[in-house]
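> 3D, please:
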Amino acid sequence: MKRILLALSISAVLVGCKTSPTGRTQLALYSDGQMNTMGKQSFEQLKQQLPINNDQKVNRYIQCIADNVIAVLPDKYAQQQWEVVVFDEPSANAFALPGGKIGVHTGLLKVATNQHQVATVMGHEVGHVIAEHSNERASQNSAIQLGMQAADASLRSIQNEYQGAIMMALGVGTQYGVTLPFSRTHESEADEIGLELMSKAGFNPKESITLWQNMSAAGSGNTPEFLSTHPAPSTRIGDLRNQMPSVMKLHQAAASAGKKPGCKL
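Presented below is the predicted three-dimensional model:
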């Protein structure tokens, strides 16, 4: 059994390697169809669980921003039928799921005070989808489970009194040594992709810095970066500033091509 589990773990890693849009090697064990199905099912559940905002003005505003961002996505995603839903939720949040789903919480509009700042968040969330982060996380969890089972089988053969402590150490090591750093990597990667998307769509990328300053002022940056799945606001803002010269060229090219979003609330 131990050998079978180890073989499955190794095979999963070898077969499921892909490259993210930023050139990072990633594990992706699930097909696009599987991920799209999971995304659609999850979105339907959320629509049943969360209150939906029906204010036409708010929905037109969010849809306008989404349409501009979707228009500049790679063909694989731009040609999808996207569903955008505004949820009456106080948290400053938004999300995108495989299968062409975008959700925006009304609480975001208290922090993201203009179309450019909302586009920053939306581009970031769609960036997660483009980079297949959901697939990577699901694949990583599957590989971890196989690895943990293999380790557990090996430890059972030792039958020593420290087995429980070793397994607990493996769990902590897996969480803080693999899962959290990858999540921070995902967030930074989505920032990079999202900034490019919003710039190509004609939104002002400089507003991304203002957004994260607003987020920090609103209290979203209280968790220490070392144990956080998100980069600290100061780190995030620094990374955005480093990327600004290149994305401003994209923004200027978009403006020259007539891409000047006029989404108003």
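
> contacts and neighbour counts: CA atoms only from here.
Will do.

> run through who's touching the helix or strand where residue 171 lies.
Applying DSSP states H and E as the criterion places residue 171 in helix 163-174. Helix 163-174 has contacts (CA atoms under 8 Å, 6 or more residues apart in numbering) with 144, 148, 152, 155, 156.

> generate a PyMOL selection restricted to the buried subset of the residues you listed.
To isolate the buried ones among those in PyMOL, judged by 16 or more other CA atoms under 10 Å, type:
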select buried, resi 144+148+152+155
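
> let me have the contacts of helix 163-174 in TSV, extended by secondary structure and distance to residue 88.
Listed next are these as TSV, based on DSSP: H, G, I helix; E, B strand; the rest coil; distance: CA to CA, whole Å:
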residue	secondary structure	distance to residue 88
144	helix	36
148	helix	40
152	helix	45
155	helix	49
156	helix	50
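
> look at the closest residue in space to residue 155 that isn't next to it in sequence and say how many residues are nearby.
Once flanking residues are discounted, residue 155 sits nearest to residue 163: 6.3 Å by CA to CA, 6 or more residues apart in numbering. Counted with other CA atoms under 10 Å, the neighbours of residue 163 add up to 14.

> second input sequence below; structure requested for side-by-side comparison:
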Amino acid sequence: MRHCSKLLLSSIIASSVFLLSGCSSSPTGRQQVLLFSEQDMSQLGAQSFEQLKQQEKISTDTKKQRYVQCVTDAITAKVGPQPGFDKWEVVVFESKQINAFALPGGKIGVYTGLLNVATNQDQLATVIGHEIGHVLAQHSNERLSRSQLANAGLQISSIALGGQQYGDAAMAGLGLGVQYGILMPYGRAQESESDIIGLKLMAEAGFDPYQSVELWKNMAKASNGQQPPELLSTHPSHDTRIDDLKEGITELPAYDPSKPNCDALRS
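Predicted structure coming up:
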């Protein structure tokens, strides 16, 4: 019994040290547990993105690609160098999905269905800034870490991120379902945090932050009283989101209206 007590105490101490070593703060100061390195997460994101590009239909519309690239470049220019990857990559996927995503490693995907709802460059910048916010705040790392702590105890060191055994957990951590291309919502705190980060990024890049409110109004209309679009399939509700964005806008410095004319590339 005494031996078992010692083992239990040792396990508790080891677990506490392990968890403390993974504690971190998000860009907004929210406490997180991050168990994986940014290099590992970037590698996982890059591998998953390559698989997505093989399974999803990539748009051949060069105007749409240039348009989305223009908005993305304006925002990422304000982000600066990131650990774990050298540059951001954006791909437009041909799909009716009203959605977009960003993976660790700087991989961004935008579905053409979103461009029918985000009616101008400022509204598109709202979405792209939000998705980049997920990467900057390491939300995939946070979700994957929580998943592994809940489902696999503390045997994190033995997990190969790309391994067969933990493939589903890794995909869930990236916001992808078992079938690639099916995006799973983040939690309420993560979504709200990305809204605030994205709002700041788009304003710094010269886009009109007030258009973020119009974007979410469009998203609400797109639901047509039925199943909401993918980007509305998580908390907070669109009403709460709009109210939070309005409040966030009041805390922003005056935005620089000398934004790039990406809309000209769309026509």
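
> elements contacting the very next helix or strand once past the helix holding residue 171 of structure 1?
Using DSSP H and E, the helix or strand that follows helix 163-174 of structure 1 in sequence is helix 180-200. Using 3 or more CA pairs under 8 Å, 6 or more residues apart in numbering; DSSP states H and E, the elements in contact with helix 180-200 of structure 1 are helix 115-130, helix 233-256.

> what are the ranges of the helices in the stretch 1-150 of structure 2?
Using DSSP state H, counting those that start in this stretch, the helices of the stretch 1-150 of structure 2 run over residues 2-21, 38-55, 62-76, 121-136, 139-151.

> of the helices and strands packed on helix 180-200 of structure 1, flag the one that's most buried.
Among those, the stretch with the highest mean neighbour count (mean count of other CA atoms under 10 Å) is helix 115-130, at a mean of 26.

> so where is it in structure 2?
Counting by TM-score structural alignment, helix 115-130 of structure 1 lines up with residues 121-136 of structure 2.

> that stretch against structure 1, how far on average?
With the two structures superposed, stretch 121-136 of structure 2 lies on average 0.2 Å from its match in structure 1, counting by mean CA distance after the TM-score superposition for structure 1.

> alignment lookup: residue 13 of structure 1 to structure 2.
Residue correspondence to structure 2 (TM-score structural alignment): residue 13 of structure 1 is matched to residue 19.

> need the distance between the two termini of stretch 196-216 of structure 2.
Counting by CA to CA, to the nearest Å, you get 14 Å between the two ends of stretch 196-216 of structure 2.

> give me the nearest residue to residue 27 of structure 2, chain neighbours excluded.
Per CA to CA, 6+ apart, closest to residue 27 of structure 2 is residue 137, 6.0 Å.

> quick check: that neighbour touching residue 26?
Yes - counting by CA atoms under 8 Å, residue 26 is a contact partner of residue 137 of structure 2 at 5.3 Å.

> which of the two has more residues huddled nearby?
Between residue 137 of structure 2 and residue 26, residue 137 has the larger neighbour count (other CA under 10 Å), namely 21 against 16.

> which bit of structure 2 covers the helix holding residue 171 of structure 1?
By TM-score structural alignment, helix 163-174 of structure 1 lines up with nothing in structure 2.

> centre of the chain to that helix, how far?
28 Å (CA atoms, centre = their mean, to the nearest Å).

> now stretch 139-154 of structure 1
Worked out by CA atoms, centre = their mean, stretch 139-154 of structure 1 lies 24 Å from the chain centre.

> mind listing what the residue nearest to residue 27 of structure 2 touches?
Residues in contact with residue 137 of structure 2 (CA under 8 Å, 6+ apart) are 26, 27, 194.

> the last one: neighbour count?
Per other CA under 10 Å, the neighbour tally for residue 194 of structure 2 reads 25.

> for the aligned partner of it in structure 1, give me its contacts.
In structure 1, residue 194 of structure 2 lines up with residue 190, judged by TM-score structural alignment. With contact taken as CA under 8 Å, 6+ apart, residue 190 of structure 1 is in contact with 123, 124, 125, 126, 127, 128, 131.

> end-to-end on stretch 15-26 of structure 1?
The first-to-last residue distance of stretch 15-26 of structure 1 comes to 11 Å (CA to CA).

> do stretch 66-85 of structure 2 as well
Across stretch 66-85 of structure 2, the terminal residues are separated by 22 Å (CA to CA).

> which positions in that stretch come out as buried?
So stretch 66-85 of structure 2, judged by 16+ other CA under 10 Å, has buried residues 67, 68, 69, 70, 71, 72, 73, 74, 75, 76, 84, 85.
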